[in-house]
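Student: for reference, the sequence and a predicted model appear below.
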Amino acid sequence: MGRIIAIANQKGGVGKTTTAINLSACLVEEGKKVLTIDMDPQGNTTSGLGVEKSDLENTVYELMLGECTIRKSMVQTEIENLYLIPSNVNLAGAEIELLGIDEKEYILKNEVDYIQDDFDFIIIDCPPSLNMLTINAMTTANTILVPIQCEYYALEGLSQLIHTINLVQTRLNPSLEMEGVVFTMYDARTNLSLQVVENVKSNLNTTIYKTIIPRNIRLAEAPSHGLPINLYDGKSAGAESYRLLAKEVIEREED
């Protein structure tokens, strides 16, 4: 049965999408079959995996509204064994359209249940807000992975996210666990990055991944080419870091 990891943080610009794309691709590199679900109306994971957002007949929007099956919403990316349920701007209206629908917190989970056994990992990229799309991701997921940018306000909003995770655990998905925290955009030249890491370690009672993702120009360039970092520049520091993160994620599953 596939392990489902939601990548969530209501702050934007912390590396959620970068982590969703590159963790997925590096898990495939490790021989895993992966489905990535883009739950962000911006659709950056979709375009970052080389899928043209404007050409799509079915997306996660149609899936959420019951207009297509989960298998019809999936596309095969250019990377063998990496599949995607894409997103585009239409998803922004889903929140309103789901009003009044029974069990709307479980729409995604009920669909994913059909195909969970087909994959080793299902990675869900959440939008940068704590809305119904994020709640659907959390009711579907086994664990939540939280990227934290190494910057001064890193902990701001994190308590709100953890409160939401706890609420979902209590009311909607009792088996949900915290996968852990991964630090992103680490700059070894600044004392601030080091201070943020130490601050989070001392304030958060949760698993912290050993792998730290550096601030890396090749990581920033890769999405504009529609490629994950391991294919865009496999020897870059960003690629090496995401490979290490993928190995850690696999090891955690085996523990």
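Tutor: Nice, thanks for sending it over.

Student: from here on, just use CA atoms for contacts and neighbour counts.
Tutor: OK.

Student: how far away is residue 246 from residue 47?
Tutor: Distance of residue 246 to residue 47, given as CA to CA, to the nearest Å: 21 Å.

Student: should've said residue 212
Tutor: 25 Å.

Student: same check, this time on residue 17
Tutor: For residue 17 relative to residue 47 (CA to CA), the value is 11 Å.

Student: again with residue 25
Tutor: Computed as CA to CA, the residue 25 to residue 47 distance reads 14 Å.

Student: higher neighbour count, those two?
Tutor: Higher neighbour count among residue 25 and residue 47: residue 25, with 28 against 21, using other CA atoms under 10 Å.

Student: what sits against the closest residue to that one other than its chain neighbours?
Tutor: Nearest non-adjacent residue to residue 25, counting by CA to CA, 6 or more residues apart in numbering: residue 228, 6.4 Å away. Residues in contact with residue 228 (CA atoms under 8 Å, 6 or more residues apart in numbering) are 21-22, 25, 48-49, 222.

Student: quick check, nearest of those to residue 254?
Tutor: Taking CA to CA as the measure, residue 25 is the one of the contacts of residue 228 closest to residue 254, at 19.4 Å.

Student: am I right that residue 87 sits in a helix?
Tutor: No - secondary structure of residue 87 (DSSP: H, G, I helix; E, B strand; the rest coil): coil, not part of a helix.

Student: second structure for comparison follows:
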Amino acid sequence: MQRTNAHVIVLGNEKGGSGKSTTAIHLAVHLLYEGYRVATIDADSRQQTFTAYVRNRRDWAAAHGLTVPHPTHFHLPQTRSDSADENARLEFEMFRQAVAEVEGEVDYLIIDTPGFDTHLSRIAHSLADTLITPLNDSLIDLAVLAKTDPESGKLIELSHYARLVQRARRERMAIDGRTIDWVLVRNRISMLNSRNTRLVQAGLESISQRVGCRVADGIAERVIFRSLFPIGMTVFDPLDEAMLGGMPTMSHIGARHEYRQLVDALHLGLQPQSPRAESSKKTDRETEAVPV
């Protein structure tokens, strides 16, 4: 599958509950507010959490007369064939059509992948310019990347997912001579200097040195995200009572600061763009990718 002209950001992790979809929608909305043209693809045809977030955003904005930016969004309906090979073929064709429709038309393409290994997820990883792997700050999540020594945190063996990313990087290098900037994002970091925290830190350092990826601090455990999902809003939207359905709190402000720090750590090379309102008008639609 050929690369697009857009900068492709892939959210990948073979574990659910790590914050992929929440990070995906926040990145999309932030880039829209900065004036960029943004398309998004939910490649998880089973859960479709990313798609639910986008729909909640559109519904809440329409119901309350809010003017907020929306990405051009594609979701892949779950295939129903009795043949696994046929399902994979249909999903790939839908995905290919979605990418082809926005190729050369947007500045950023953000792809949220399922929390398990699929052929489509591997293709999405191979397209990435930036690969973001969110991880809760625990040894359970660390095991998604590698087996580490329980006493020192040193790397013993890379996981299936880490090897998958390594293969995707090699394939990408062979195709266009470029690599994938892989960023491990630590979410829910404990403020306590616990043994778990130290082992996770040591493990991430060993993994990053072994595979050549970067580590960035992510988002703390905040109740605010549970209240933002049902209305589809993000911490980058105006924090007022009309937008949120209630008064903003310090949790809103703290979360927005953390996400801005994460955006900076991703090194996306953001530059001043066209006015925000114009960007919003051009990207306000959702599409179901349909196989030919």
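Tutor: That came through, no problem. Computed from a predicted model, the values in this text were never measured in an experiment.

Student: TM-score them against each other, please.
Tutor: The TM-score (TM-score structural alignment, normalised by the length of structure 1) is 0.74; 228 aligned residues with a CA RMSD of 3.3 Å.

Student: ok, back up a step: can you find the partner of the residue nearest to residue 25 of structure 1 in structure 2?
Tutor: Applying TM-score structural alignment, one finds that residue 228 of structure 1 aligns to residue 234 in structure 2.

Student: mind listing what residue 187 of structure 1 touches?
Tutor: Contacts of residue 187 of structure 1 (CA under 8 Å, 6+ apart): 150, 193, 214-215.

Student: nope, residue 34 of structure 1 is what I was after
Tutor: By CA under 8 Å, 6+ apart, the contact set of residue 34 of structure 1 is 24, 27-28, 81-83, 119-123.

Student: any chance of a markdown table for those residues, columns distance to residue 40 of structure 1?
Tutor: Below are the contacts of residue 34 of structure 1 laid out as a markdown table (distance: CA to CA, whole Å):
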| residue | distance to residue 40 of structure 1 |
| --- | --- |
| 24 | 16 |
| 27 | 21 |
| 28 | 22 |
| 81 | 22 |
| 82 | 18 |
| 83 | 17 |
| 119 | 21 |
| 120 | 22 |
| 121 | 19 |
| 122 | 15 |
| 123 | 13 |
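
Student: so which of the residues you listed persist in structure 2?
Tutor: Using both residues aligned by TM-score structural alignment, their matches' CA atoms under 8 Å, structure 2 keeps these contacts from the contacts of residue 34 of structure 1: 24, 27-28, 82-83, 119-123.

Student: now intersect those residues with the strands, please.
Tutor: Judged by DSSP state E, strands contain the following of these: 82-83, 121-123.

Student: list the buried residues of the helix or strand containing residue 260 of structure 2.
Tutor: In this structure, residue 260 of structure 2 sits in helix 250-266 according to DSSP states H and E. For helix 250-266 of structure 2, a neighbour-count test (16 or more other CA atoms under 10 Å) marks 251-252, 255-256, 258-260, 262-263, 265-266 as buried.

Student: in structure 1, which residue range corresponds to the helix or strand that comes right after it?
Tutor: Downstream of helix 250-266 of structure 2, the first helix or strand assigned by DSSP H and E is helix 276-282. Alignment of helix 276-282 of structure 2 against structure 1: no match, by TM-score structural alignment.

Student: check stretch 21-33 of structure 2 too.
Tutor: With TM-score structural alignment as the criterion, stretch 21-33 of structure 2 aligns to 17-29.

Student: and that stretch against structure 2, how far off on average?
Tutor: Taken over the aligned residues, the distance from stretch 17-29 of structure 1 to structure 2 averages 1.4 Å (mean CA distance after the TM-score superposition for structure 1).

Student: gap between that stretch and the chain center?
Tutor: Distance of stretch 17-29 of structure 1 from its chain centroid, counting by CA atoms, centre = their mean, to the nearest Å, is 9 Å.

Student: structure 2: which residue goes with residue 80 of structure 1?
Tutor: For residue 80 of structure 1, the residue aligned by TM-score structural alignment is residue 69.

Student: quick check: closest non-adjacent residue to that match.
Tutor: Spatial nearest neighbour of residue 69 of structure 2, chain neighbours left out: residue 280 (4.3 Å); criterion: CA to CA, 6+ apart.

Student: and the one you found, what does it touch?
Tutor: Residue 280 of structure 2 sits next to 32, 68-71 when contact means CA under 8 Å, 6+ apart.

Student: now, which of those residues sits nearest residue 84 of structure 2?
Tutor: Nearest member of those to residue 84 of structure 2, counting by CA to CA, is residue 71, at 31.1 Å.

Student: in structure 1, which spans are strands?
Tutor: 3-7, 34-38, 75-76, 82-85, 121-125, 143-149, 177-186, 208-214.

Student: now those in JSON lines, with distance to residue 131 of structure 1?
Tutor: Converted to JSON lines, the strands of structure 1 look like this (distance: least, CA to CA, whole Å):
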{"stretch": "strand 3-7", "distance to residue 131 of structure 1": "14"}
{"stretch": "strand 34-38", "distance to residue 131 of structure 1": "15"}
{"stretch": "strand 75-76", "distance to residue 131 of structure 1": "25"}
{"stretch": "strand 82-85", "distance to residue 131 of structure 1": "19"}
{"stretch": "strand 121-125", "distance to residue 131 of structure 1": "13"}
{"stretch": "strand 143-149", "distance to residue 131 of structure 1": "15"}
{"stretch": "strand 177-186", "distance to residue 131 of structure 1": "19"}
{"stretch": "strand 208-214", "distance to residue 131 of structure 1": "25"}
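
Student: which one, of the ones you listed, ends up nearest to residue 253 of structure 1?
Tutor: strand 3-7 (8.1 Å).

Student: where in structure 2 does that closest one fall?
Tutor: So strand 3-7 of structure 1 sits over residues 7-11 in structure 2, by TM-score structural alignment.

Student: now for residue 213 of structure 2: what does it line up with in structure 1?
Tutor: Applying TM-score structural alignment, one finds that residue 213 of structure 2 aligns to residue 207 in structure 1.

Student: tell me the contacts of its match?
Tutor: By CA under 8 Å, 6+ apart, the neighbours of residue 207 of structure 1 are 178-181.

Student: please redo it, this time with the cut-off set to 6 Å
Tutor: Applying CA atoms under 6 Å, 6 or more residues apart in numbering to residue 207 of structure 1 gives the contacts residue 180.
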